[in-house]
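J.: next comes the sequence, and after it the predicted model I'd like to discuss.
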Amino acid sequence: TAVLAASIVGYMVVNETLDRADTAIYDALMKLAQRPPLDDIVIIAIDNPSLQELGRWPWPRTRHADLLNVLAEAKPKAIAYDVLFVEPDADPKADLALAAAMQAAGPVFLPLLISVPGPNGAAAEALEPAGPLKAAAAGIGQVNLHFDRDGVARSIFMGESSGERSWLHLMELMRRQALGLAIPAPTAEGKGRATLATLTRDERMLIPFAGPPGHFRTVPFADVVRGEVPPEIFEGRLVLIGATGEGLGDRYPTPLTSETEVMSGVELQANILDALLTGRAIHPASVGWVLALSLTPLAVLMAGLLRLRPRANMVLGLALIASTLAVSAGLLLVMRIWAPPAAAIAGLALVYPIWSWRRLEAASAYMVDELDALTQEPSILPQSPPALSLAADDVIGRQVALMH
């Protein structure tokens, strides 16, 4: 029984068989762990009112330059422009104007696009910002999200690399800038568009969402350009600029969104930056640790089944299920480590009926052997079998009745 149960649990852990149950538990814990956002993070939203006022998307690069020129007066600590500028503008002067505004506004970080898979069978394709913008940026970072099987965005990879080229996450660059840490230069110059034969992703981080959509301080793009937002809101703060408009596509389901709502990409980036700055980043436990944490309560229950009475074993099993959930929640909320508990709970739920079946089978076999032995002693058993109780309508009941 122990070997069978351990094998089932190990299979479920390695193959993530119960990932839907695990993600449901994770999402419930995330909803319990909501917190106020960092005051240092401000979002400038390319929202629907701004689109209605300033025109349809995409906007000319000069419009983005106008925003950065306003921010230059406010002196923010750092700016992440969560918009892809991977193609040169039709007007080269517009790119130069935006590059000049980036340099004037202070450290501005830009994203690149890494498409998976790449063209013609390649592992991926990397598209970096257009030449003048790449040169003016304080750093280039990747912003890829990792989606679970249910299509929900719960995690990212802190680094992506291909050969000698590597990219940190855009929010990791912002964190380093905020803390005065060194920001690594690109390992290779490369072209703006590059086909990647391989793509390696490192250090998966689960996002500890601070709250639902709209949780972080947000001001409309158009209001900032018009000068209606006090510069004190941006002074010394970390400014994230990105799309929140419903028609722009950069919107995703998360653990803190309902079935009818999504979270904008720039809000996701704000949650990531908040986690990195507050030390709340969550890391998944290794398969080995999850196996150990899943098999330990199973071993305790098996030891109890060998020594305790059935009622005590039932109480022990329920207590172990509750303890497994509590340990998983504690690791997540206190230690910032996610160890999925569903396989352990399933193992505990399975082992008791398996053990009971094996015990009943052994008891039945014992009584069959005893009855066979008794039939060889005519003086012990009556010549006619006793009338069976109506309650003895199963095999074990009939065998017990015969032994009486």
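T.: Received the coordinates, thanks.
J.: when you work out contacts or count neighbours from here on, use the C-alpha atoms and nothing else.
T.: Will do.
J.: mind listing what's buried along stretch 396-404?
T.: Neighbour counts over stretch 396-404 (16 or more other C-alpha atoms under 10 Å) mark Ile396, Gly397, Arg398, Gln399, Ala401 as buried.
J.: ditto for stretch 136-156
T.: Of the residues in stretch 136-156, 136-146, 152-156 count as buried by neighbour count, 16+ other C-alpha under 10 Å.
J.: this is the other structure I want to compare:
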Amino acid sequence: MKVFGELHPAKNHTQAKRWLLLNAIVLTVVGLSGMSYPVEELSRRIGDLNFRLRGTPATSRDVALVLIDDRSLNRYGRWPWKRSMLARVVRAAAAERPKALGLDILLLETEDEKDDREFAESLRVAGNAVLVSKISNSPGGKLWVEPLPLFSHSAVAIGHAQAVLGPDSICRSVPVQELTIEGARWAFALEVARIALGTPLEDEGQYLRLGEIRIPVVGETSRVRVTGVESESPRFLTINYRGQLEAGETPAPFLAFSVIDLLEGRTHGQLKGRAVLVGFGSTEIGDRVPTPVSGRMPMPGVEIHANLADTILAGR
């Protein structure tokens, strides 16, 4: 009798080994799927390694920085500067016709009335200024730090400046929105990009859209109820870092000028057509956060915003 499908003993042995190997792989995958933290940690490390292996990207064509650095502070005095001085910075930057002008500077207290009005007028005339709000560090004060109404009404947008730190204290993303006392705020860099492109921001759930640019969002879009209050679950924007400014690095990730260079006319029109962010550079005043591309020093907050704005505008 002829038996169909009968296998040679050697073939039986080979097939058994293959089945054992397949089962081992399946069991390993199933086991790892229940260990979300190690898998997430591995994913983070691979992503961080990619930044270091890809080489030095070209300088951004979309974003530039004007930095309040040690040189500026030595020239114009200790921080805080008078609002009339900030008005000079805004006017000088706006004169080069950037597409957007983001100020990563907290403007929460009233100072000299004349200086405050001069600064507010500089924001109004610029016509494309974006300001920041952020969670307060004061335990007994307001939950959110917002710009003075005089300045808010003169700017075209306000964005939140919150970052997200992973379990390893590395910043790889920022929240799409944060709820403030004034309502939901989009991320500061997202607002800067929106103004630079001159197009409405559309929320498509797992994507945001600015004109032809689709921006992927990490996180669910379902609505949840917490203690009877309905809100949207957190979503995040991943930062595709171009790099961190380092002295002597060529090419630099961004065009960056000291406030001195701006006010003394040494920017030579290079801010034109770019989204320009003004904030603290190599000084102890500003906040610094570790990132996947940080070297010896964590990255200044304004550079994190610049990297996210560049991620969006360059469609990376």
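T.: Looks like it arrived, so ask away. A quick note: this is a predicted structure, and the numbers were derived from the prediction, not measured.
J.: quick check: TM-score for this pair?
T.: These two chains, once laid on top of each other, score a TM-score of 0.74 by TM-score structural alignment, normalised by the length of the second structure; 260 aligned residues with a C-alpha RMSD of 2.7 Å.
J.: ok, back up a step: now, which of the buried residues of stretch 396-404 of the first structure lie within strands?
T.: Among those, DSSP state E puts none in strands.
J.: export the residues you listed to a markdown table and tack on distance to Pro111 of the first structure?
T.: What follows is those, written out as a markdown table (distance: C-alpha to C-alpha, whole Å):
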| residue | distance to Pro111 of the first structure |
| --- | --- |
| Ile396 | 70 |
| Gly397 | 72 |
| Arg398 | 75 |
| Gln399 | 75 |
| Ala401 | 78 |
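J.: distance check, the counterpart of Gly55 of the first structure in the second structure against Asp69 of the second structure.
T.: Counting by TM-score structural alignment, Gly55 of the first structure lines up with Gly77 in the second structure. For Gly77 of the second structure, the distance to Asp69 of the second structure equals 11 Å [C-alpha to C-alpha, to the nearest Å].
J.: counting neighbours, go ahead and name the busier of those two.
T.: In this comparison of Gly77 of the second structure against Asp69, neighbours counted by other C-alpha atoms under 10 Å, the higher total goes to Asp69 at 20 against 12.
J.: tell me the contacts of the more buried one?
T.: For Asp69 of the second structure, the contact set (C-alpha atoms under 8 Å, 6 or more residues apart in numbering) comprises Ser258, Val259, Phe280, Gly281, Ser282, Thr283.
J.: which one's the longest helix in the first structure?
T.: Across the first structure, the longest stretch assigned as helix under DSSP state H is helix 342-375.
J.: where in the second structure does that helix fall?
T.: The aligned range for helix 342-375 of the first structure is empty, by TM-score structural alignment.
J.: could you list the buried residues of that helix?
T.: Using 16+ other C-alpha under 10 Å as the test for burial, helix 342-375 of the first structure gives 342-348, 351-352, 355, 364, 367, 371.
J.: relative to Phe109 of the first structure, which of those residues is nearest.
T.: Phe109 of the first structure lies nearest to Ala342 out of the buried residues of helix 342-375 of the first structure, by C-alpha to C-alpha, at 40.1 Å.
J.: tell me the counterpart of Pro147 of the second structure in the first structure.
T.: By TM-score structural alignment, Pro147 of the second structure lines up with Pro129 in the first structure.
J.: from Leu113 of the first structure, how far off is its match?
T.: Counting by C-alpha to C-alpha, the separation of Pro129 of the first structure from Leu113 of the first structure is 9 Å.
J.: counting neighbours, go ahead and name the busier of those two.
T.: More crowded of Pro129 of the first structure and Leu113, by other C-alpha under 10 Å: Pro129, with 22 against 19.
J.: my guess is that one contacts Val86. True?
T.: Yes. Assessed by C-alpha atoms under 8 Å, Pro129 of the first structure is found in contact with Val86 at 4.2 Å.
J.: got a list of contacts for stretch 159-173 of the second structure?
T.: 130-135, 174-175, 177-178, 185-191, 236-239, 289-292.
J.: what range in the first structure matches that stretch?
T.: The aligned range for stretch 159-173 of the second structure is 141-155, by TM-score structural alignment.
J.: so how far is that stretch off the chain centroid?
T.: 7 Å (C-alpha atoms, centre = their mean, to the nearest Å).
J.: and if you look at stretch 181-199 of the second structure?
T.: Counting by C-alpha atoms, centre = their mean, stretch 181-199 of the second structure comes out at 12 Å from the chain centroid.
J.: ok, residues contacting it?
T.: 99-102, 128, 130-132, 144, 157-162, 174-179, 200-201, 210-211, 274-275, 305-306, 308-309, 312-313.
J.: start to end distance for that stretch?
T.: Taking C-alpha to C-alpha as the criterion, the two ends of stretch 181-199 of the second structure lie 26 Å apart.
J.: and if you look at stretch 119-132 of the second structure?
T.: Start-to-end, stretch 119-132 of the second structure (C-alpha to C-alpha) is 15 Å.
J.: ok, back up a step: farthest-separated two in the buried residues of stretch 396-404 of the first structure?
T.: Within those, Ile396 and Ala401 form the most distant pair, 8.6 Å apart (C-alpha to C-alpha).
J.: just the terminal-to-terminal distance for the match of stretch 159-173 of the second structure.
T.: 16 Å.
J.: now do stretch 94-108 of the second structure
T.: This stretch, stretch 94-108 of the second structure, spans 22 Å end to end (C-alpha to C-alpha).
J.: any chance you could map the strands in the stretch 101-250 of the first structure?
T.: Here the stretch 101-250 of the first structure has its strands, by DSSP state E, counting those that start in this stretch, at 108-115, 124-127, 139-142, 146-147, 153-162, 165-168, 193-196, 200-206, 218-220, 238-243.
J.: between those, which gets nearest to Val287 of the first structure?
T.: Using C-alpha to C-alpha, the nearest of the strands of the stretch 101-250 of the first structure to Val287 of the first structure is strand 200-206, at 13.6 Å.
J.: just checking, what packs against the closest one?
T.: strand 153-162, strand 283-284 (3 or more C-alpha pairs under 8 Å, 6 or more residues apart in numbering; DSSP states H and E).
J.: mean per-residue distance, the longest one versus the second structure.
T.: Pointing back at strand 153-162 of the first structure there. Strand 153-162 of the first structure, aligned to the second structure and superposed, deviates on average by 1.8 Å (mean C-alpha distance after the TM-score superposition for the first structure).
J.: how big is the angle separating that strand from strand 108-115?
T.: For strand 153-162 of the first structure against strand 108-115, the angle by axes from the mean of the first three to the mean of the last three C-alpha atoms, to 10 degrees is 90 degrees.
J.: now do strand 153-162 of the first structure against strand 200-206, angle only.
T.: If you take the same axes, to 10 degrees, strand 153-162 of the first structure sits at 160 degrees to strand 200-206.
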